[in-house]
Each structure stands twice: as structure tokens, then as C-alpha cells.
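# Using only what follows, build the 3D model:
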Amino acid sequence: MVTRQVKIPATYMRGGTSKGVFFALEDLPEVAQQAGAARDALLLRVIGSPDPYGKHTDGMGGATSSTSKTVILSRSSQVDHDVDYLFGQVAIDKAFVDWSGNCGNLTAAVGAFAISKGLVDPERVPNNGICTVRIWQANIHKTILAQVPMVDGEVVECGDFELDGVTFPAAEVQITFVDPADDSDGGSMFPTGNLVDQLEVPTSLVASGKLKATLINAGIPTIFVNAADIGYQGTELQDDINSDAAALSRFEQLRAYGALKMGLIKQLDEIGARQHTPKIAFVAPSTEYNSSSGKLITTADIDLCVRALSMGKLHHAMMGTAAVAIATAAAVPGTLVNLAAGGGEREQICFGHPSGTLKVGASARQVDGQWQVSQVVMSRSARVLMEGWVRIPENSF
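Presented below is the predicted three-dimensional model:
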């Protein structure tokens, strides 16, 4: 029997410092329009995973956490929202799609795709000006607002907004993460109730057997530790970490201990099924360094340095969801992020990452002894790279 390829309408987009394959839910084969094994298998084949060679040669993925991404959009099922945004992080070397979190970078492209696909009520789309696309993030059940520029009824993609980690300038898209903390069931965005915890870890990981950490669930569950406590400066670039297999293994083990403390897993060995969340990041006071592009980042440019790992590797810039966590933690006096930035109350910070800098703002306040953040705001950009169809063998899902 001859196996044929099926064509599926798709758009390949950059959002922030990530790239992904975007689908309208109604364009997927019927069997993949519901969550389950068929949908996961389809997305794995589109990206080209699992790939033991780690190249994604036979798929649309780019063999990094920033480029092994998929998005499914549909008209929103929620009141006062335009579009439902479902994000799937595809593993590179495993047959696994992680649905546990959001991609903040690709959020910047959601609004443009939704408008172009007619998922936003035409009455809400101005011919000229800014279209506020109300996004329901279906993975984490949160509201995000995207300010998409319009001219002559079309989304503006080109412009002079520069984003470190992206080669060319584009149009600015302001993203507002509304009530980004996961305080469901009456809990705190600090899952242990503490601004700083002390993780009990093996002495093979940290000599003292103890590691200070700020554990926060805002944007995405994140474990923040001090760079100095684990032997780093906070100015490291990708190769400094990703070329060191022992370092990557150590970070993964520390991530497991943090996840256990956060209540995200019940046993350490369960961390393998949560590749996308939680993130682990290390922070340091403002320090001068050269970014991956060679640009000098001075202490006057930034409030602190942050490095974060995604899918087991140091990220080349900063995940958008982790930037939400950084902004939130920085706004709360006493967290490790806040202390690295100099302490005190602050509503905006600029942090240094491997590719340069990023400015983020957050509004935090205490209510009945609990810290709350009403919103986090940052600017990104997005652009359609290719549109048409992806093709995959008919027997692959």
C-alpha cells in the first residue's frame, strides 16, 4: 500500500524570540481536533520529533526549545475573549508534547494570526490604529491582552522596534498578562507561602546541602536561585552552560528538587514528564558583560542579570513567561530576584539575559497578607515567516 502525505493549513510564525507552527483548530484533521494521542502524534510529526540526531531535519522544528513549538487557536469559548490559545511544547528527543504551560514569546504572534484567520469579530478590528485582542490562554486559564497595530485593515508586522535576541526590527506588540499568578483554589503565587525557601539537596549538587530559592508561580512556575550559590556569575552565555553535560544534569536535578518543594511532582523521578515546567533560573546583581551578539551590556543598562533554562538547556534570550515571573518576583520586596535588583519596591526593571536586555513592568500589592500582581506588561514583536500547508504522512497520527 502506498502511504500518501496529507496537507494541513498552517502558518509558520516568529513571536518574540521563538518560532512555531500555528494552526486554526478547525483546519486540523477531525481526529486531532480533540486533545489526545492523535493530536500529539500529529504535532510530533510536524515538528520532526523524536529525533535522536537532535536536528529536526525531517520536520518544521529547529531542534531548540525556542523553535520546537506548536500553537492551536480557535474562537474563544470564554465570555469577553476573542481567541483561545493552546500551546504545545514539543520535546526534541522524546515522543512527548508538554501542555503544562504557556509560551509568552509566541503570545506576541497570537493576535496577528487570530485577526488574519477571522477569529476576532470584525467589528472589534479597527481599519487603522490598535486592535486589542483578548486572548484566553487555555493551558493556564489566564487572560492576555495583545495590542496589535493595524493599517488599512491589515496587521502591521514591519517597524523599527528592536528586541534583543531577534536579528531584524519589526512592529512593536505590547503584551499584558492579566493577573498572571496562579492563585487558584485560594493559594498563593508563592506555593510554599515563603518569599525565600531553603531547598534540602544532596551535597553532590550544593556543597552545603542547602540552597536558597524563590519559588513562584506567575507566568510559569519558576525556581529562582542565586548565581553565586551554585558557582556562577550570572553573565554566562549559552555555550558556557550547554556545552557542559555535567552542569545541565545538575540543573535538571535542582529543578526536580524545586518542583517537589512547589508540589508540582510527588517524587523526584516524575520530573521527566514535566520538561516544560517548572523553569529554573539564576540571578545576580547588575554586572557588565558582552552579549551573544558582542554588544556590551553595562551595569548602568540593567538592574540585574538573569539566566534561565528551558527544556534542559540555557535559553538564548529569555522565555516570555519567565520574564513574567521575573517581573512579578522583582516587584515583591524580599525575593531573591528583588534582592538581586537592589531590593525595595519597584514597578519596572530591566534585566540582562544572554542576548541583551529586556524591560518589564509589574504592579504588586499585599492583600490580607498575600502578595498579588494585577498585571505584567512587556513589548515583543511578531512576523509571519511562511504560510500555506504542512505535509505529513497520513499514517503518522
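
# When you work out contacts or count neighbours from here on, use the C-alpha atoms and nothing else.
Fine.

# Surely His353 touches Asp303?
No - in terms of Cα atoms under 8 Å, His353 does not count as a neighbour of Asp303; the distance is 11.4 Å.

# okay, these two: which has more neighbours?
The residue with the greater number of neighbours, taking His353 and Asp303 and applying other Cα atoms under 10 Å, is His353; the counts read 28 against 22.

# Next up, the contacts around the more buried one.
By Cα atoms under 8 Å, 6 or more residues apart in numbering, the contact list for His353 reads Thr235, Ser291, Cys305, Val306, Arg307, His316, Ala317, Met318.

# So it versus Leu314, what's the distance?
Counting by Cα to Cα, to the nearest Å, the gap from His353 to Leu314 is 10 Å.

# what do those two both touch?
In the contact map built from Cα under 8 Å, 6+ apart, the residues linked to both His353 and Leu314 are Arg307.

# Now do the helices in the stretch 251-397 of the chain.
320-330, 336-340 (DSSP state H, counting those that start in this stretch).

# Identify the residue nearest Lys117 in space, chain neighbours excluded?
Closest residue in space to Lys117, ignoring its immediate chain neighbours: Ala24 at 7.7 Å, by Cα to Cα, 6 or more residues apart in numbering.

# State the distance from that neighbour to Ser49.
On the measure of Cα to Cα, Ala24 and Ser49 end up 21 Å apart.

# what do you get for Ala138?
Distance of Ala138 to Ser49, given as Cα to Cα: 24 Å.

# about what we covered before: quick check on the contacts of His353: which are buried?
With neighbours counted by 16 or more other Cα atoms under 10 Å, the contacts of His353 contain buried members at Thr235, Ser291, Cys305, Val306, Arg307, His316, Ala317, Met318.

# next up, for comparison:
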Amino acid sequence: MTQLKIPATYMRGGTSKGVFFKLDDLPLEAQVAGEARDNLLLRVIGSPDPYAKQIDGMGGATSSTSKTVIVSASSQPDHDVDYLFGQVSIDKPFVDWSGNCGNLTAAVGAFAIHSGLIPASKIPENGTVTVTVWQANIQKTLLVQVPITDGLVQETGEFELDGVAFPAAEIQVDFVEPANSDGSMFPTGNLVDELHVPEVGSFNATFIDAGIPTIFIDAESIGYSGSEQQDDINNDPLALQKLETIRAHGAVKMGLIEDVEQAKARQHTPKIVMIAPPHNYQSSSGKQIASTDVDLLVRAMSMGKLHHAMMGTAAVAIASAASIPGTLVNLAAGGGEKPSVIFGHPSGTMKVGAQAEQTALGWVVTKASMSRSARVLMEGWVRVPH
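Okay, the predicted model is just below:
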């Protein structure tokens, strides 16, 4: 049988990359949520692959490169496009739709313009277009500031992003009211909780649902320094098992799942993030990061592996937690008011900010912001066996 030929664009956004589709370019049966859509995206990316290489697909065999995006004209008032994100498992046959990808958000604005989803009347000859995005996974509004030069998306530039080898044009991404709309930003009602994990131990944790559900733990409390590189964790099966066990019990504590076994089918959320006060370390590129360069150190797990830099959604959670006095993130950064922080990750540093205020209902984050970059890597068609 012949292969399906589907219009697609391969894009980098922040420190991630993925395959982007317009909703109405997908086969009819894949234009709605369900098994047909999941099977299509799995085959596009090359999963499940028992060799964990994704050789027969577009995936890059890491959580940062096993991603898919579906964009359409928005069904929401006062929004330009709807953005649906699918995190594709590498070695298992499932697509996780439970969260957003903050890094690829930067590419959604550019893709919307390239794809003709933004009216020409809204695009200046030179300047910036604010693309208002409805993030369908988490039901949130995102504002993507896309630079325009001579009527076209400006992709090249001098903005440098640790974790990306080459500079590009800067794109600011604002996450509007990033906290969970259905309940407290702190699911347990506390800024700090004690988490007991059988056969691992008990330690303090901050549980937050802002940007993406996230479990923050003090790196030292579970035997780490906070300056680990990928090989230190990813080549240690016992470390991976311990962190995944902590994540599963934390997910239960947050009310995301009822039983730790359910965490196996929910790899994308919640994230587990180790934090530490600043100290000197060397990034994966050989760059020396001094303790005076950062406010705190952060190491984040994504899809069962230590991330090479930082997920955009976890960066929102970091910014939100840092802005609220008393959380573990805030305390690691020195405490007090923190409208912005610079944190150290395996590839270097990153600055994020959040606007937080205390209300009668508790702490509220009205906006979190970061700078990313994005560009088209390839466009045309992706082919998939029937």
C-alpha cells in the first residue's frame, strides 16, 4: 500500500523541536481526538521503538524531540489559534495529552503566520505581531510576540539561548494566569508539604500547578547536589527508578492520579524538579557557571530522563514558585520577593519572571514570561505508511 502524504512543518522552538500540523491537513479520522490520531502521530515520530532510537520516524529519541503540535483557527473568542500538544512516548505506544510544551509555544506563533492562520491585515511590514494562542491541553491563554521584518517572520538574530547551538531572533512568550483554573495553584493548600515515599524516605516538597503540574524537591534531601549533568542521572538506573517513584507518589499527593500505577500512563505530567542554592559548576557545553551568575540551580526530569536544559512549562512553574515567599524554590533563591530569577540548568542559565499577588483565595500568578526563539527547520510533507 502507498504511504499517506501529509503536509507538515518541522520546527525548533526553544530547546525542543517537533512536527507541526494544521488540523485540517490531517486525515479526516485524525482530525478528532482518538485512537486514529494517536496512531498516526506515533507512526510519524517513529514510536513505539523498542530500540529507543526512533530511526523510522521524525523523532530524535529524547523527550525534547519526540513532540507533535496541531494548530487550527481558534474556536475561542479573542484568540487567533488553538494549539494542541502531543508528547509522544519513545518506547511505549501512547501519546500524552495531559500538558503543554512551553518551548514549542514560541514556534506556534511563527507557524500560525507561516500557515496563513493570521490575517495579513494584522501583520506589520516591520515590528511585532502578538499571536494570541489558546492552549487546548491546559485551557490557557498564551501570548507569543513574533518579530516581523519586511512582512515576514524574522527567524535569524543574535539572541542566544543556552541549550541551543546557534543564535536566532528573540520571541517573548507570556503565560496568562498560568495556574490551574479548577483549583488552588497549590493543590494541597500548602507552600511546603512532607512527602513520604516508601523505600525512598520522607522529605519536603512544594507542589504547584502553574504552567504544568510540578513537584519541587530539595536536591540534597535525596542525595544530589543540583549540579548534575544528564549522564549522572540518565546512566544510573537506580537514580531513574528513585526519581520516578517519587514522581508517582507526588502525583497521588497532588490528586492527579489515584494510584501510583497510573503514573506509567501519565509520563508527561507532573514534572519532578530538583532545586539547590547556587554554587559553581560547568555546563554541558563547557561553560563555567559561577554561583554569582544565578539565583538557584534546577534539574528537571522529563519523560523519565533528566532534561538537557529546561522545559518551558517547568520554567513557568519555577518562576511562579520563586515569586511566592516560603516555597522551596523561593527559599533556595534566597527568600523574599522574587519577581524574576535566573536559574542554572545543565546547559547554562535562564531568566524567567512572574507577577504574583496574594488574594482572599490565596496566591495568584497573573502572568509568567520568558524569552525563547524558534525557526522552521523543514517544510513540506511527512509520509506515513497506511
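
# Pick out whichever of Ala138 and Ser49 of the first structure has more residues nearby.
In this view Ala138 of the first structure and Ser49 are compared by other Cα under 10 Å, and Ser49 has more residues nearby, 29 against 21.

# Run through the residues that contact the counterpart of the more buried one in the second structure.
Counting by TM-score structural alignment, Ser49 of the first structure corresponds to Ser47 in the second structure. Ser47 of the second structure makes contact with Gln54, Gly57, Val88, Ser89, Ile90, Asp91, Lys92, Pro93 under the criterion Cα under 8 Å, 6+ apart.

# Would you mind giving the buried ones among the contacts of His353 of the first structure as TSV with distance to Gln275 of the first structure added?
Conversion of these to TSV gives the following (distance: Cα to Cα, whole Å):
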residue	distance to Gln275 of the first structure
Thr235	24
Ser291	27
Cys305	24
Val306	20
Arg307	17
His316	17
Ala317	18
Met318	17
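
# Take the residues you listed and keep only those in strands.
Cys305, Val306, Arg307 (DSSP state E).

# Tell me the one among these nearest to Thr167 of the first structure.
Proximity of these to Thr167 of the first structure (Cα to Cα) peaks at Arg307, which lies at 20.0 Å.

# Distance check, that closest one against Met318 of the first structure.
Distance, Arg307 of the first structure to Met318 of the first structure, by Cα to Cα: 8 Å.

# returning to what we had before: please list which of the contacts of Ser47 of the second structure are also found as contacts in the first structure.
Mapping those onto the first structure (both residues aligned by TM-score structural alignment, their matches' Cα atoms under 8 Å) leaves Gln54, Gly57, Val88, Ser89, Ile90, Asp91, Lys92, Pro93 still in contact.

# Highest neighbour count among these?
Ranked by the number of neighbours (other Cα under 10 Å), those place Val88 first, at 31 neighbours.

# Could I get the contacting residues of that residue?
If a contact means Cα under 8 Å, 6+ apart, then Val88 of the second structure has Leu41, Leu42, Ile45, Ser47, Ser66, Lys67, Thr68, Phe94, Val95, Asp96 as its contacts.

# from the residues you listed, which single one is nearest Ala8 of the second structure?
The shortest approach to Ala8 of the second structure among those belongs to Thr68, at 10.3 Å (Cα to Cα).

# which stretches of the stretch 1-150 of the first structure form strands?
Under the criterion DSSP state E, counting those that start in this stretch, strands of the stretch 1-150 of the first structure are mapped to 5-15, 18-24, 69-75, 83-90, 97-98, 129-137, 142-151.

# And those: which comes nearest Thr277 of the first structure?
The minimum distance between Thr277 of the first structure and the strands of the stretch 1-150 of the first structure falls on strand 97-98, with 8.6 Å, by Cα to Cα.

# what packs against that closest one?
Contact partners of strand 97-98 of the first structure among helices and strands, from 3 or more Cα pairs under 8 Å, 6 or more residues apart in numbering; DSSP states H and E: helix 37-47, strand 83-90.

# Any chance of the ones you listed in JSON lines with distance to Pro126 of the first structure as columns?
Listed next are those as JSON lines, based on distance: least, Cα to Cα, whole Å:
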{"stretch": "helix 37-47", "distance to Pro126 of the first structure": "34"}
{"stretch": "strand 83-90", "distance to Pro126 of the first structure": "17"}
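
# Mean neighbour count, these: which tops it?
Taking mean count of other Cα atoms under 10 Å as the contact definition, the stretch among these with the greatest mean neighbour count is strand 83-90, which reaches a mean of 26.

# so that one matches what in the second structure?
Residues 81-88 of the second structure are the counterpart of strand 83-90 of the first structure, counting by TM-score structural alignment.
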